[in-house]
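# all I have is the shape, not the residue letters:
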């Protein structure tokens, strides 16, 4: 039996409860229907005390350091943020500013976002995709975006999101499995 894939989601929310967290939970749940995974969700709001005051990696607290290490060792990263002023949240970006420059090279990444209206959907391609291109990550071709009209509170109402998540799973899970098996073989 194969080892579960390590899926680490970073949610750029600055409050709880969060629509973005609800979307990430659905992505993780759907992925677990297709593949054995070991999932962890990191919410930026929980890291604020140790992240917001750190100017570099050496200044983060142990909770933030452990979160950074989890992302850097993931088989799959889910990067999700609510949209503020046309982009991801500042602390979301600050978190990824502290990730090692080469740690995500060839790591499959799912991009997801939530925003007030459909006008913000381009955040996936104009903000998130370039950020992970810098890291040389393997971003899934399909991104997952929901606007506030797709929710009732944190309950997702839009059934089309399931198709997009399944497309992302089909794009990413086989690649992640192949890379994880190859990396485990190289290490042994």
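Received it, and whenever you're ready, just let me know what you need. Since this is a predicted model, take the numbers as computed values, not measurements.
# C-alpha only now, for contacts and for neighbours.
OK.
# show me where this protein has helices.
For the chain, the helices defined by DSSP state H occupy 19-34, 44-51, 62-72, 90-97, 123, 129-134, 160-187.
# out of the ones you listed, which is the most enclosed?
helix 123 (a mean of 24; mean count of other CA atoms under 10 Å).
# residues contacting that one, please?
83, 86, 87, 88, 113 (CA atoms under 8 Å, 6 or more residues apart in numbering).
# how about the helices of the chain in CSV, adding distance to residue 107?
Formatted as CSV, the helices of the chain follow (distance: least, CA to CA, whole Å):
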stretch, distance to residue 107
helix 19-34, 16
helix 44-51, 21
helix 62-72, 9
helix 90-97, 14
helix 123, 21
helix 129-134, 10
helix 160-187, 7
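# residue 78: which of those is closest?
For residue 78, the closest of those is helix 19-34, at 7.6 Å, according to CA to CA.
# from the contact counts, what lies against the closest one?
For helix 19-34, the elements it packs on are strand 5-11, strand 37-43, strand 76-82, strand 108-115, strand 155-156, helix 160-187, judged by 3 or more CA pairs under 8 Å, 6 or more residues apart in numbering; DSSP states H and E.
# quick one: that helix to strand 76-82, angle?
In terms of direction (axes from the mean of the first three to the mean of the last three CA atoms, to 10 degrees), helix 19-34 departs from strand 76-82 by 160 degrees.
# how far off centre is helix 19-34?
Mean-position distance between helix 19-34 and its chain equals 11 Å (CA atoms, centre = their mean, to the nearest Å).
# please name the residues that touch residue 73.
Applying CA under 8 Å, 6+ apart to residue 73 gives the contacts residue 103.
# the same query, at a cut-off of 10 Å, please.
Contacts for residue 73 (CA atoms under 10 Å, 6 or more residues apart in numbering) come out as 6, 7, 8, 103, 104, 107.
# now do residue 42
8-13, 21, 64, 67-68, 70-71, 78-79.
# surely residue 120 is in contact with residue 85?
Yes: between residue 120 and residue 85 there is a contact under CA atoms under 10 Å: 9.1 Å.
# who's more crowded, the two?
Regarding residue 120 and residue 85, a neighbour count based on other CA atoms under 10 Å identifies residue 120 as having more, with 20 against 9.
# next, the one to line up against it:
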């Protein structure tokens, strides 16, 4: 099977978190959708709450420390991204925005992204369209048509709300899987590819 890398960015602050729960469900559905297309997914989850201080340090120093760098590399080298945030004051969280602020400019160009958000009430659902989608458009990513919002009433039970959430998750996962499977796998550039050999250095080349 072909291989693709999926980076999952979860900006939930609590443990457990409805944001992480939504991220996990989107990930499971995407992995299954990719497998149906003959693609095996390697998943890496980035919990932003674990990097809050690292992100603040990056803002004031301009450099990612040793703890933050692997998370940034996982996102910039991914074949697809699942990005989920809680909604605060009708927009994505500050932690979520800070993470994407420190991602290298242009590093996500063309990368497929599935957006998700959680909040206590469905009144915040438009944050996906008026806040998150413009952010990822600015980063020049390719965002799935379907974004997934989950309010408190969407969780649990077997009612219409729960069924609707499951349906949106499946639809969004299929869209992301289609975009990821259609792209060539991302390649990690060798930073030493153009370095002269040891023999060449000895010859003074």
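Nice, thanks for sending it over. Note that the structure is predicted; figures quoted are calculated from it, not measured.
# what value does the TM-score take for this pair?
Between these two chains, after superposing, the TM-score reads 0.88 (TM-score structural alignment, normalised by the length of the first structure); 179 aligned residues with a CA RMSD of 1.8 Å.
# what about the residue nearest to residue 16 of the first structure when sequence neighbours are not counted, distance to residue 92 of the first structure?
Among residues not flanking residue 16 of the first structure along the chain, residue 45 sits closest, at 7.9 Å (CA to CA, 6 or more residues apart in numbering). Using CA to CA, to the nearest Å, residue 45 of the first structure is found at 9 Å from residue 92 of the first structure.
# which pair in the contacts of helix 123 of the first structure spans the largest distance?
So, the contacts of helix 123 of the first structure by CA to CA: farthest apart are 86 and 113, at 11.1 Å.
# which one of the two is surrounded by more residues?
Per other CA under 10 Å, whichever of residue 86 of the first structure and residue 113 has more neighbours is residue 113, with 29 against 15.
# who touches the more buried one in this structure?
Taking CA under 10 Å, 6+ apart, we find residue 113 of the first structure in contact with 11-12, 19-21, 23-24, 79-83, 87-88, 120-124, 128, 143-147.
# for PyMOL, what selects the buried ones among those?
Those of the contacts of residue 113 of the first structure that count as buried under 16 or more other CA atoms under 10 Å are selected in PyMOL with:
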select buried, resi 11+12+19+20+21+23+24+79+80+81+82+83+87+88+120+121+122+123+124+128+143+144+145+146+147
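# tell me which residue of the first structure lines up with residue 182 of the second structure.
Using TM-score structural alignment as the criterion, residue 182 of the second structure maps onto residue 178 of the first structure.
# okay, its match and residue 72 of the first structure: tell me how far apart.
Using CA to CA, one obtains 18 Å as the distance from residue 178 of the first structure to residue 72 of the first structure.
# re earlier: let me know the closest of the contacts of residue 42 of the first structure to residue 37 of the first structure.
Distances from residue 37 of the first structure to the contacts of residue 42 of the first structure, taken by CA to CA, are shortest for residue 8, at 9.9 Å.
# count of neighbours near the closest one?
25.
# corresponding residue for it in the second structure?
Aligned by TM-score structural alignment, residue 8 of the first structure pairs with residue 7 of the second structure.
# my read is that its match contacts residue 108, right?
No: Residue 7 of the second structure is not in contact with residue 108 according to CA under 10 Å; the separation is 11.8 Å.
# so what sits against both of these two?
Joint contacts of residue 7 of the second structure and residue 108 (CA under 10 Å, 6+ apart) are 75, 76, 77, 78, 79, 80, 81.
# now do the last one: how many residues are near it, please.
Which is residue 81 of the second structure. 30.
# any idea what it aligns with in the first structure?
When the first structure is aligned by TM-score structural alignment, residue 81 of the second structure is paired with residue 77.
# ok, and what's touching stretch 173-184 of the first structure?
Contacts of stretch 173-184 of the first structure (CA under 10 Å, 6+ apart): 2-7, 31, 34-37, 74-76, 106-109, 138, 169, 185-187.
# among these, name the buried ones.
5-7, 31, 37, 74-76, 106-109, 138, 169.
# what's the counterpart of residue 67 of the first structure in the second structure?
Residue 67 of the first structure maps onto residue 71 in the second structure, by TM-score structural alignment.
# correct me if wrong: its match contacts residue 10.
No: if you go by CA under 10 Å, residue 71 of the second structure and residue 10 don't touch, sitting 11.6 Å apart.
# who touches both of those two?
Both residue 71 of the second structure and residue 10 are in contact with 45, 46, 47, 48, where contact means CA under 10 Å, 6+ apart.
# so what's residue 146 of the first structure up against?
Here residue 146 of the first structure is in contact with 19-20, 23, 82, 112-118, 120-121, 156-158, 160-161 (CA under 10 Å, 6+ apart).
# that one maps to what in the second structure?
Aligned partner of residue 146 of the first structure by TM-score structural alignment: residue 150.
# same check, this time on residue 169 of the first structure
By TM-score structural alignment, residue 169 of the first structure lines up with residue 173.
# please name the nearest non-neighbouring residue to that match.
Distances taken as CA to CA, 6+ apart put residue 30 closest to residue 173 of the second structure, at 4.5 Å, once the chain neighbours are dropped.
# next one: residue 34 of the second structure
Closest to residue 34 of the second structure by CA to CA, 6+ apart is residue 177, at 5.2 Å.
# picking that back up, can you put the buried ones among the contacts of stretch 173-184 of the first structure in a markdown table and add distance to residue 132 of the first structure?
Converted to a markdown table, these look like this (distance: CA to CA, whole Å):
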| residue | distance to residue 132 of the first structure |
| --- | --- |
| 5 | 20 |
| 6 | 18 |
| 7 | 16 |
| 31 | 21 |
| 37 | 22 |
| 74 | 14 |
| 75 | 15 |
| 76 | 13 |
| 106 | 10 |
| 107 | 10 |
| 108 | 10 |
| 109 | 8 |
| 138 | 8 |
| 169 | 18 |
